[in-house]
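Student: sequence? don't have it. structure:
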């Protein structure tokens, strides 16, 4: 089994992005699965080109995109991506789409194929906060989740794909009072636990338990 794991580069005012820093530190193999790590730019459309090339080159069984969600307490596997770009800020190329449809011939939304409940459960079993999230936002994180699902729908039906958000690092919240953070070591541990769940649940149904929140 091969799992492609991507992480975004820094964006906005931050000089670091926990997504790529954690991805770079993942083990090369997890429970026998080969882990392929790729950095992607925080740029609408360009990030999808990089992921497309990596899928075509590596031919993974699974794709897990990782992104930063400042303000969240835990690691949150995403359930769904929507066909909308609506940037609260410009991306790293200066582009800020507003109410923009990603693909006219795409579904309004795509649901993940990953065992997100098992992933959240495994992360909590590792001693870290995690819940299933039902919104990936409308910025580049949702964009790449949607784009990867669109690739699966149109070109790579053999893959299973999804997205997970992780919190700020402690260094990122020194000037952001009352904002939660998680250490880089814990990010790596949590993502590893999620990947272990993906391997363990390969070919199986996801957990039939409540793993989200009331919101």
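Tutor: Cool, got the structure. Please read all numbers here as calculations on a predicted model, not as lab measurements.
Student: okay, CA-based contacts and neighbour counts for the rest of this
Tutor: Will do.
Student: buried set for the longest helix that the chain contains?
Tutor: Of all segments of type helix in the chain, defined using DSSP state H, the longest is helix 184-200. Under the neighbour-count criterion of 16 or more other C-alpha atoms under 10 Å, helix 184-200 has 184, 186-199 buried.
Student: How about stretch 126-136?
Tutor: 128-134, 136.
Student: next one: stretch 172-185
Tutor: 172, 179-182, 184.
Student: and if you look at stretch 83-97?
Tutor: 83-87, 90-91, 96-97.
Student: And for stretch 114-127?
Tutor: Those would be 114-124, for stretch 114-127 by 16+ other C-alpha under 10 Å.
Student: Can you give me the first-to-last residue distance of stretch 95-104?
Tutor: Criterion C-alpha to C-alpha, to the nearest Å; first-to-last residue distance in stretch 95-104 is 19 Å.
Student: One more: stretch 133-147?
Tutor: 18 Å.
Student: circling back: kindly present the buried residues of stretch 172-185 as CSV, with separate columns for secondary structure and distance to residue 18.
Tutor: CSV is the format used below for those (DSSP: H, G, I helix; E, B strand; the rest coil; distance: C-alpha to C-alpha, whole Å):
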residue, secondary structure, distance to residue 18
172, helix, 9
179, coil, 15
180, coil, 13
181, strand, 10
182, coil, 9
184, helix, 7
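Student: got another, please set it beside the one above:
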């Protein structure tokens, strides 16, 4: 779920830290992901020995802002485009330097996870096109 809220607890690269601001001033409070079959994506990743889970919170920092912006665009344009968000864990070396409490994943595993997710989405689109 993406929230119409920018509330940064850390500065962005430009030094900004908005507090309790809306992403879109007249936008809805929140939007749900429109990505289909999310549970099957978790199963697909776990079958490939990649840890995964569904989360209904992408925070209130830049991840949420991007996700909300895409879902808002989808809504105002009445698009059938599927929009989802995959939170990618940090790299092990980032945990050591910056985020000692953060989940992490090696780059090769992250690449494999993204390849599986994208391939599955393409398969779903292709199967719908062939069914028509």
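Tutor: Yep, that arrived. Nothing here was measured: the structure is a model prediction, and the numbers come from that model.
Student: How alike are these chains, TM-score-wise?
Tutor: TM-score for the superposed chains, counting by TM-score structural alignment, normalised by the length of structure 2: 0.84, backed by 125 aligned residues with a C-alpha RMSD of 1.9 Å.
Student: thinking again about what came up before, equivalent range in structure 2 for the longest helix of structure 1?
Tutor: Aligned by TM-score structural alignment, helix 184-200 of structure 1 falls on residues 107-123 of structure 2.
Student: after superposition, how close is that stretch to structure 1?
Tutor: Compared with structure 1 after the fit, stretch 107-123 of structure 2 shows a mean deviation of 1.1 Å (mean C-alpha distance after the TM-score superposition for structure 1).
Student: any idea how far residue 122 of structure 2 is from the residue nearest the centre of structure 2?
Tutor: Against the mean C-alpha coordinate of structure 2, by C-alpha atoms, centre = their mean, the closest residue is residue 85 at 2.0 Å. Distance, residue 85 of structure 2 to residue 122 of structure 2, by C-alpha to C-alpha: 16 Å.
Student: contacting residues for the aligned partner of residue 148 of structure 1 in structure 2?
Tutor: The equivalent of residue 148 of structure 1 in structure 2 is residue 70 (alignment by TM-score structural alignment). Residues near residue 70 of structure 2 by C-alpha atoms under 8 Å, 6 or more residues apart in numbering: residue 83.
Student: hang on, the earlier thing: just send the buried residues of stretch 114-127 of structure 1 back as JSON lines, with distance to residue 34 of structure 1 and secondary structure too.
Tutor: Below are those laid out as JSON lines (distance: C-alpha to C-alpha, whole Å; DSSP: H, G, I helix; E, B strand; the rest coil):
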{"residue": "114", "distance to residue 34 of structure 1": "17", "secondary structure": "coil"}
{"residue": "115", "distance to residue 34 of structure 1": "18", "secondary structure": "coil"}
{"residue": "116", "distance to residue 34 of structure 1": "20", "secondary structure": "helix"}
{"residue": "117", "distance to residue 34 of structure 1": "22", "secondary structure": "helix"}
{"residue": "118", "distance to residue 34 of structure 1": "20", "secondary structure": "helix"}
{"residue": "119", "distance to residue 34 of structure 1": "18", "secondary structure": "helix"}
{"residue": "120", "distance to residue 34 of structure 1": "21", "secondary structure": "helix"}
{"residue": "121", "distance to residue 34 of structure 1": "22", "secondary structure": "helix"}
{"residue": "122", "distance to residue 34 of structure 1": "19", "secondary structure": "helix"}
{"residue": "123", "distance to residue 34 of structure 1": "20", "secondary structure": "helix"}
{"residue": "124", "distance to residue 34 of structure 1": "24", "secondary structure": "helix"}
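Student: Rebuild the residues you listed as TSV, extending it with distance to residue 65 of structure 1.
Tutor: As requested, those are exported to TSV (distance: C-alpha to C-alpha, whole Å):
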residue	distance to residue 65 of structure 1
114	11
115	14
116	13
117	17
118	17
119	14
120	15
121	19
122	18
123	16
124	20
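Student: nearest to residue 157 of structure 1, of the residues you listed?
Tutor: The closest of the buried residues of stretch 114-127 of structure 1 to residue 157 of structure 1 turns out to be residue 114 (C-alpha to C-alpha; 13.9 Å).
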